[in-house]
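Participant: Provided below are the primary sequence and the corresponding predicted coordinates.
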Amino acid sequence: MTDALLDFMLGPMRVIGDVYYEYQVIFNTLVVGFALYKMIFRGKKTQQSSAS
């Protein structure tokens, strides 16, 4: 039943969801890595501007 509801709600976007579920570990790793990168380098810029 859940599958039928998702088909109805997502329609043609369901294919994108299938690709995401197949490669979920890779996509999640990229998202978390990007977030960590932004947090680390944002913190360094804040520290550098405070030191000046």
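Facilitator: Received, thanks.
Participant: alpha carbons only for contacts and neighbour counts from here, please
Facilitator: Fine.
Participant: Could you tell me which residues make contact with Leu5?
Facilitator: Contact criterion C-alpha atoms under 8 Å, 6 or more residues apart in numbering gives no residues in contact with Leu5.
Participant: Please compare the first structure with the one that follows:
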Amino acid sequence: MSGTEKSKAHVEQVKGKAKEAVGRAVGNERMTAEGHADQMKGNARQAKEDIKDTFRS
């Protein structure tokens, strides 16, 4: 996995976890959902890069 894409995926996952936690703490369902969506985007980006790495090897 390229370093840039790997770091982007990790940042999205961490940002999503933080946003989801804050949303739960303040009772904001929309922020919680946005955080979950950010995590899923990070997971999808990471999965895409893993697939690309598989075919490169």
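Facilitator: Here it is on my side, so go on. This structure is a prediction, so every number in the text was calculated from the model and none was measured.
Participant: TM-score of the superposition?
Facilitator: Put the two chains on top of each other and the TM-score (TM-score structural alignment, normalised by the length of the first structure) is 0.54; 33 aligned residues with a C-alpha RMSD of 1.8 Å.
Participant: in the second structure, which spans are helices?
Facilitator: Counting by DSSP state H, the second structure has helices at residues 3-26, 29-56.
Participant: Quick one: the ones you listed as a markdown table, columns for mean neighbour count too.
Facilitator: Conversion of the helices of the second structure to a markdown table gives the following (neighbours: other C-alpha atoms under 10 Å):
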| stretch | mean neighbour count |
| --- | --- |
| helix 3-26 | 16 |
| helix 29-56 | 16 |
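Participant: and the equivalent of Ala47 of the second structure over in the first structure, how far is that from Ala51 of the first structure?
Facilitator: For Ala47 of the second structure, the aligned position in the first structure is Arg42, judged by TM-score structural alignment. In this structure, Arg42 of the first structure and Ala51 of the first structure are separated by 15 Å, where distance is defined by C-alpha to C-alpha, to the nearest Å.
Participant: Check Leu6 of the first structure too.
Facilitator: 52 Å.
Participant: distance between the one helix or strand Asp18 of the first structure maps to and the chain's centre?
Facilitator: Per DSSP states H and E: Asp18 of the first structure is located in helix 14-22. Taking C-alpha atoms, centre = their mean, to the nearest Å, one finds helix 14-22 of the first structure lying 14 Å from the centre of the chain it belongs to.
Participant: again, but for stretch 45-52 of the first structure
Facilitator: Per C-alpha atoms, centre = their mean, the displacement of stretch 45-52 of the first structure from the mean C-alpha position of its chain is 29 Å.
Participant: ok, now stretch 16-25 of the first structure?
Facilitator: Here the centre of stretch 16-25 of the first structure is set off from its chain's centre by 12 Å, with C-alpha atoms, centre = their mean.
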